[in-house]
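S.K.: Quick check, what structure comes out for this input:
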Amino acid sequence: MTERMHLHETLDGQRFWDDVQALATIGALEPKGIRRLALDAQDNRARLWLAEQGRSLGCQVYFDALGNLFLRREGQDATLAPLLIGSHLDSQPQAGAHDGALGVLAGLAILRTLHEQGIEYRRPLEVVSWTNEEGARFAPGASGSSWFAGQRAYDEIVAAVDGDGVRFGDALQQCLTLLQESGLSYRPDPFVPHAFIELHIEQGPVLEQLGKPVGVVNGIQGVNWYRIEVEGMANHAGTTPRQARRDAFDGAHDLVAALKAATREQDDDLRFTIGKFSLWPDSVNTIAQRATFTIDLRHPDAQVLDALDRQFHALAERQWSGCDVTLEVTSRVAPVAFPEPLLSVLRESAGSVCAETPELVSGAFHDAIHLAHVCPTAMLFTPCRAGISHHPDEHIERQDADIAARALAEAASRLLK
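M.R.: You can find the predicted model right below:
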């Protein structure tokens, strides 16, 4: 490579897109979409596919105690902390092919470029696929990255159980055995990277509306997850008068109205979502004894999240329609602002491949929110059509993905020197 030639100019865009298409066949659904739930057979197939790609490029391939997979290309000075690039390969139950996977494959494209062009940098480069980012099978998500960053304990993570009663630890052990039998190396302990960069689809409409192929992400909203139970009394639907009822659905309905009213006092950056709602005993002619629902609460300001948390707990201490309430915080991830020096590198790198790169805050949480606690971390976004994600209709334009991958490559070249 000549001195005038930049890494992003030598990246093989066709091979990058071929990898995107190839990975999309693993866990493919009909007529479209994918399903690769964390640590299931399809997710493990994707790990082995990625490992094989890495070995074909001369990389050392490692896995750790949480099944995080690392493809390492050595630098001229092996004692230096590596630059870490990546995302995740697991998906939602009915998902698109690019959420998470695009960031891993862009890292793979950079490794391929370095290998085929014989380019060497001073610092090692590692491409990572984190375990269970989505949390669709085992909640909460971002298991691999949160453990790696010291934000969650191993014992807490492996105790999670999926909807079929399968324990995370048991599914993880099957995965680790498979990786070991495939000849991969075990590196049990986390390390401190030089920096971490994650490329991801935006999962929102801003970049598409602006007509921009890549954006620089300067921070991630914080998120609180809650599980709420409203306990009443089951009774006959036809014979129990109104004043004698302790209807858990009525209690939940009134409580939800109060919770939503509390959120209306905040700005438009707030996100309040009830994603699950169930009744027990779930019978057409029986008053509900128990209502259970979840809340996903997000905002970029930790003080706003803390204030709402206090309000939520206060509301849960009351009775609603004669019913008692139990509120459990199942996950709490504080918002992060990415460091200015790394953002500057990403701005300059994105500016080398496209004009007028916008900046935005991520409304979705990503593995980067945990890595930010251990090393300089930042993200790049590329648009997805209509902002649709977590759905088979998720779509990206090849040209946008190509430009975003080249921006990532340019950033890598600057950080590896």
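S.K.: CA atoms for contacts and neighbours, from now on please.
M.R.: Will do.
S.K.: does H98 count as helix, strand or coil?
M.R.: Three-state assignment for H98 (DSSP: H, G, I helix; E, B strand; the rest coil): coil.
S.K.: wait, doesn't it sit right on L199?
M.R.: No. Judged on Cα atoms under 8 Å, H98 makes no contact with L199 at a distance of 10.8 Å.
S.K.: Going by how many neighbours each has, rank those two and give me the top one.
M.R.: L199 (32 against 28; other Cα atoms under 10 Å).
S.K.: Wait, a strand at the more buried one?
M.R.: Yes. Under three-state DSSP, L199 falls within a strand.
S.K.: What residues does it make contact with?
M.R.: 86-87, 102-103, 106, 379-382, 404-405, 408 (Cα atoms under 8 Å, 6 or more residues apart in numbering).
S.K.: Give me the distance between it and V214.
M.R.: Separation of L199 from V214 (Cα to Cα, to the nearest Å): 10 Å.
S.K.: Quickly list what's touching both of these two.
M.R.: What both L199 and V214 touch, as defined by Cα under 8 Å, 6+ apart, is the set 380-382, 404.
S.K.: For the comparison step, fold the sequence that follows:
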Amino acid sequence: MPGTDKLRIDIERFWSTIERSAEIGPGRPGGLSRLALTDADRQMRDQFVTWCREAGLAVRIDGIGNIFARRAGTDDTLPPVVMGSHLDTQINGGRFDGIAGVLGGLEVCRTLDVLGHHTHRPIEIVNWTNEEGARFSPPMVGSGCFVGTYALDWAQGRRDDDGQSIGEELARIGYLGEMEAEPHAFDAYFEFHIEQGYYLDRDGMQVGVVTGGFPSTGMLVEFKGETAHTGPWPMERRRNALLAGARLLVETDEIGWAYASGGGKATAARLIAWPNKPGILSDWAQAVCDVRHPDPETALAMAERLRRAVGEAAARSGCTAEILDTWNWGGRIFSEELIGSVRETSLGLGYRTQDILSQAGHDAYFVARHAPTTMIFAPCKGGITHNNAELCTREDLEPGLNVLLNAVVARADR
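M.R.: The predicted model follows:
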């Protein structure tokens, strides 16, 4: 059992925030559909800001809608220790993905208030905008813009399927902040998250010490062809953009199977086309796909094969192709010092602990380009996420939250 000399969060207080969040933007039974910058996202943001202000935190919002809530340190001139994740969800999302990390940061601050403990360095909580990328592509726009990977104008100009831009929607919901969307100094960044895999649950582990992420490459590809009648138009003259996109996505899946034995994965994520109607060939299509593998060199080989597949799909379909956007993340990007701190804290608390690679994308990947960064994983039942059946219990989340609390306080009291 954990020792009695360590700090503990109030799991019931934390759980009450999870349950309140689960009421905002409900989706399929038991899940959430709280896409970025929708009315439901605004309601959740409002609730989070209210909780932060009730806890005495100073709230600021930047030009891409990232929310920063600051608890002052005894030397408030020092760079803060930051915790964060995201409050937006997938269209068929669960109640914990991202949310547990933001509300876990809030619980750390509430616990310190109850204890009357004022850390030497300030502490901040951040809610990153559009982590999921379910409404606006690519994912992790808020953190990517913050660290300078994406230009603010470009990020604000990303549009959803209905033509609404991030900038327009931020203004509409009241979260187009005045603070510059550029890095302010972080002493360190901790992201608490459910694993989104089954290893911790399968192995009976309480805390995952995240040592890095699967190197990953994603692409947004546009194909252009020509409309024509599906009856009389000869096969050799057809330029069907829908077919080009379909060929790319099938080949993407084949790449995944070719490398699956070593842990590789490839995802055919999305295909849209116009006119996409019976009786007419589509002259435009966009496809989204990605590849990932735990070995960096193999991941690069998969990405190169994916790039070749773009050209081959276009050529076989008589179309042109353009890779509109490419995103890369993962690798051994986290701070060895912080990884060690999380591991030692977890073991010191008596928890069953396992080193693990993250297989999903997270805001921490971008933040790691700006400041020492680490992640803490909690198990989720069967590894099911991006699904309304996503499930964690108090017992699943409490150990990781206690590790977050103790590791952050140790860092902030330096």
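S.K.: Now the TM-score, please.
M.R.: After superposition, the two chains reach a TM-score of 0.90 (TM-score structural alignment, normalised by the length of the second structure), with 408 aligned residues with a Cα RMSD of 2.6 Å.
S.K.: related to what we said a few turns ago, output the shared contacts of L199 and V214 of the first structure as CSV; include the columns neighbour count and secondary structure.
M.R.: Below are those laid out as CSV (neighbours: other Cα atoms under 10 Å; DSSP: H, G, I helix; E, B strand; the rest coil):
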residue, neighbour count, secondary structure
L380, 27, strand
F381, 25, strand
T382, 27, strand
A404, 30, helix
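S.K.: and which of the residues you listed is nearest G33 of the first structure?
M.R.: G33 of the first structure has its nearest neighbour among the shared contacts of L199 and V214 of the first structure in T382, at 19.0 Å by Cα to Cα.
S.K.: Tell me the residue in the second structure aligned with that closest one.
M.R.: Correspondence of T382 of the first structure to the second structure, assessed by TM-score structural alignment: A378.
S.K.: ok, its match to L300 of the second structure distance?
M.R.: For A378 of the second structure relative to L300 of the second structure (Cα to Cα), the value is 29 Å.
S.K.: what do you get for G104 of the second structure?
M.R.: Taken as Cα to Cα, the span from G104 of the second structure to L300 of the second structure is 35 Å.
S.K.: Same check on G197 of the second structure?
M.R.: 23 Å.
S.K.: can you check Y150 of the second structure too?
M.R.: For Y150 of the second structure, the distance to L300 of the second structure - Cα to Cα - is 22 Å.
S.K.: Average separation of the biggest strand by length in the second structure from the aligned part of the first structure, please.
M.R.: Using DSSP state E to define each element, the second structure has its longest strand at strand 207-224. Once the two are superposed, strand 207-224 of the second structure sits an average of 2.2 Å from its aligned residues in the first structure (mean Cα distance after the TM-score superposition for the first structure).
S.K.: Taking the chain centroid, which residue in the first structure is the extreme one?
M.R.: Residue farthest from the centre of the first structure, counting by Cα atoms, centre = their mean, is T239 at 48.7 Å.
S.K.: And that one, how close does it get to N285 of the first structure?
M.R.: Taken as Cα to Cα, the span from T239 of the first structure to N285 of the first structure is 10 Å.
S.K.: Same check on I295 of the first structure?
M.R.: Taken as Cα to Cα, the span from I295 of the first structure to N285 of the first structure is 28 Å.
S.K.: What segments of the stretch 201-350 of the second structure are helices?
M.R.: Here the stretch 201-350 of the second structure has its helices, by DSSP state H, counting those that start in this stretch, at 241-258, 296-316, 336-348.
S.K.: Those: which one's closest to D283 of the second structure?
M.R.: Using Cα to Cα, the nearest of the helices of the stretch 201-350 of the second structure to D283 of the second structure is helix 241-258, at 5.2 Å.
S.K.: Average offset of the closest one relative to the first structure?
M.R.: Counting by mean Cα distance after the TM-score superposition for the first structure, helix 241-258 of the second structure comes out at 5.0 Å.
S.K.: Which other helices and strands does that helix contact?
M.R.: strand 207-224, strand 265-274, strand 284-292, helix 296-316 (3 or more Cα pairs under 8 Å, 6 or more residues apart in numbering; DSSP states H and E).
S.K.: can you list those in a markdown table and add distance to H184 of the second structure and mean neighbour count?
M.R.: Conversion of those to a markdown table gives the following (distance: least, Cα to Cα, whole Å; neighbours: other Cα atoms under 10 Å):
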| stretch | distance to H184 of the second structure | mean neighbour count |
| --- | --- | --- |
| strand 207-224 | 24 | 24 |
| strand 265-274 | 34 | 19 |
| strand 284-292 | 31 | 25 |
| helix 296-316 | 30 | 18 |
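S.K.: Aligned counterpart of V345 of the first structure in the second structure, please.
M.R.: Using TM-score structural alignment, V345 of the first structure sits opposite S341 in the second structure.
S.K.: E390 of the second structure corresponds to which position in the first structure?
M.R.: Using TM-score structural alignment, E390 of the second structure lines up with E394 in the first structure.
S.K.: Against G33 of the first structure, how distant is that match?
M.R.: As defined by Cα to Cα, E394 of the first structure lies at a distance of 8 Å from G33 of the first structure.
S.K.: list the residues that contact both of these two?
M.R.: 95-97.
S.K.: which one among the residues you listed gets closest to R73 of the first structure?
M.R.: Using Cα to Cα, the shared contacts of E394 and G33 of the first structure come closest to R73 of the first structure at A97, 26.1 Å.
S.K.: The equivalent of the closest one over in the second structure: how many residues sit nearby?
M.R.: In the second structure, the residue paired with A97 of the first structure is R95, using TM-score structural alignment. As a burial measure, R95 of the second structure scores 27 neighbours (other Cα under 10 Å).
S.K.: same deal with the one 5 residues further on?
M.R.: For A100 of the second structure, the number of neighbouring residues by other Cα under 10 Å comes to 29.
S.K.: my read is it is in a helix, agree?
M.R.: Yes. Residue state for A100 of the second structure (three-state DSSP) corresponds to a helix.
S.K.: mind checking how far the closest residue to it other than its chain neighbours is from P372 of the second structure?
M.R.: Spatial nearest neighbour of A100 of the second structure, excluding adjacent residues (Cα to Cα, 6 or more residues apart in numbering): H193 at 6.4 Å. Applying Cα to Cα, the value for H193 of the second structure to P372 of the second structure is 17 Å.
S.K.: Great, nothing more from me.
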